[in-house]
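K.L.:
sequence unknown, structure follows:
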């Protein structure tokens, strides 16, 4: 059973979410919050499997609440939902440690699939979409060089190669083809990368690769 915490300042929307989730045999709503501070508190208290987080709420917003939950309740991944389908919000959510980002007008099956993916420890935002967001906002990233070198030094040469390919948005099969490895071997290397770097999913791998300087933003395409 996937236990959910729903954080949104609109009570009718929380009610609608509850009706959808309670109709699923593998989901239940463990708690609701109307603001970010309450969401962070309930995440610590209830330890939900997934937190559904609105961005714009009174008091503490969803981005700051996500940051606190990732810090204080790391076993409760956050899926950010917003009516504002803008890259700026996706970037802020990913930087805060969210496991995914979806607009509120996503189809129910998309939302349910994303919840199940996040609960299983996967990212609900494809690496390619993550990379598109970071290509635009990577210049804002200025990590300390010492941190950058220390974390990358934990990886073997092959793990480093896999990290770089995943950060470019490649699937496991595509990484396997590029590096001439078995797909199962790629999965093993990626699992080790996640453990060594303390990352949760592929979306965080992409964020780390850009922040560390391993992957650079693509040059702007030439004007027509």
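P.N.:
Yes, it's here. All values derive from a computational prediction rather than experimental measurement.
K.L.:
only C-alpha atoms for contact and neighbour calcs from this point on.
P.N.:
OK.
K.L.:
Where do the strands of this protein begin and end?
P.N.:
Using DSSP state E, the strands of the chain run over 2-7, 27-33, 50-54, 78-82, 100-103.
K.L.:
Any chance of those strands in JSON lines with mean neighbour count and distance to residue 13 as columns?
P.N.:
Converted to JSON lines, those look like this (neighbours: other Cα atoms under 10 Å; distance: least, Cα to Cα, whole Å):
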{"stretch": "strand 2-7", "mean neighbour count": "24", "distance to residue 13": "10"}
{"stretch": "strand 27-33", "mean neighbour count": "20", "distance to residue 13": "11"}
{"stretch": "strand 50-54", "mean neighbour count": "28", "distance to residue 13": "11"}
{"stretch": "strand 78-82", "mean neighbour count": "27", "distance to residue 13": "12"}
{"stretch": "strand 100-103", "mean neighbour count": "22", "distance to residue 13": "13"}
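K.L.:
adding another structure so you can compare the two:
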């Protein structure tokens, strides 16, 4: 197969082992070629235009400029490239922001290499690859009450609470301190006029806030 017939892939991922693993697996698959890999947006900026990838696999949590912020810059540097986000955590705010910035797909890192390759093919053929849980999240967003009294962050925290996560776990996942979580929870209770986590979750579901 001629190089021009191969799907050209660039990987931007700060985890060296993961980056090299993705590159080796994708490169070994017929029909694909990894033209470049970088550990940050900043490292990629000078070269990615010349790399001319069909698809960019972009980690959402990069050092320096985050993946979410990098989407807009990458679209300017290489307009024809399609960007697929890679993430460990599927935070609603981050998912929607990346998609609105120009990303065409969103995959969680626990997917199989077969699913990743299939997703890359989907992008090239004009489709929109989303992990099942990401797709469900996006759909649920359209089902939510648009007049929610809760902020996006408060909704995110309440959703994690509904998954059984404690304040410490929520703080770690959202990269905020425990006191900030505590303050948000207090405001959630005030806005929903409830006095407990169970009541907050039940009322939020009844009002289609989750």
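P.N.:
Thanks, I have the structure now. Just so it is clear, the model here is predicted, and its values are computed rather than measured.
K.L.:
just to revisit the earlier point, now the strands of the first structure in TSV, with distance to residue 124 of the first structure?
P.N.:
Formatted as TSV, these follow (distance: least, Cα to Cα, whole Å):
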stretch	distance to residue 124 of the first structure
strand 2-7	15
strand 27-33	17
strand 50-54	11
strand 78-82	8
strand 100-103	4
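K.L.:
List of residues touching stretch 13-29 of the second structure?
P.N.:
Contact with stretch 13-29 of the second structure is made by 11-12, 32-34, 37-40, 57-59, 62-63, 113, 117, as judged by Cα atoms under 8 Å, 6 or more residues apart in numbering.
K.L.:
again, only using 7 Å
P.N.:
11, 32-34, 38-40, 58-59, 62 (Cα atoms under 7 Å, 6 or more residues apart in numbering).
K.L.:
next one: stretch 44-55 of the second structure
P.N.:
Here stretch 44-55 of the second structure makes contact (Cα under 7 Å, 6+ apart) with 7-10, 35-36, 38, 77-78, 81-83, 120.
K.L.:
Farthest-apart pair in those, please.
P.N.:
77 and 120 (20.1 Å; Cα to Cα).
K.L.:
ok, those two, which is more surrounded?
P.N.:
Counted by other Cα atoms under 10 Å, residue 77 of the second structure and residue 120 do not tie: residue 120 has more neighbours, with 27 against 17.
K.L.:
which residue packs closest to the more buried one, ignoring adjacent ones?
P.N.:
The shortest distance from residue 120 of the second structure to any non-neighbouring residue, by Cα to Cα, 6 or more residues apart in numbering, is to residue 55 (7.0 Å).
K.L.:
Now do the same for that neighbour: its match in the first structure.
P.N.:
With TM-score structural alignment as the matching criterion, the partner of residue 55 of the second structure in the first structure is residue 50.
K.L.:
need the contact list for the residue sitting nearest the centre point of the first structure.
P.N.:
Central residue of the first structure (Cα atoms, centre = their mean): residue 99, 2.1 Å from the mean position. By Cα under 7 Å, 6+ apart, residue 99 of the first structure lies in contact with 77-79, 118, 123-124, 203.
K.L.:
again, 10 Å this time
P.N.:
Taking Cα atoms under 10 Å, 6 or more residues apart in numbering, we find residue 99 of the first structure in contact with 50-51, 66, 70, 76-80, 93, 114-115, 117-119, 121-125, 200-204.
K.L.:
again, but for residue 152 of the first structure
P.N.:
Residue 152 of the first structure sits next to 159-160, 163, 193, 196-197, 208-209, 212, 214 when contact means Cα under 10 Å, 6+ apart.
K.L.:
repeat that for 8 Å
P.N.:
By Cα under 8 Å, 6+ apart, residue 152 of the first structure lies in contact with 160, 212.
K.L.:
how about the helices in the second structure?
P.N.:
16-27, 41-45, 48-51, 67-77, 92-101, 113-124, 132-143, 152-162, 167-174, 178-192, 197-206 (DSSP state H).
K.L.:
Buried ones in the last one, by neighbour count?
P.N.:
When neighbours are counted by 16 or more other Cα atoms under 10 Å, the buried residues of helix 197-206 of the second structure are found to be 200-201, 203-204.
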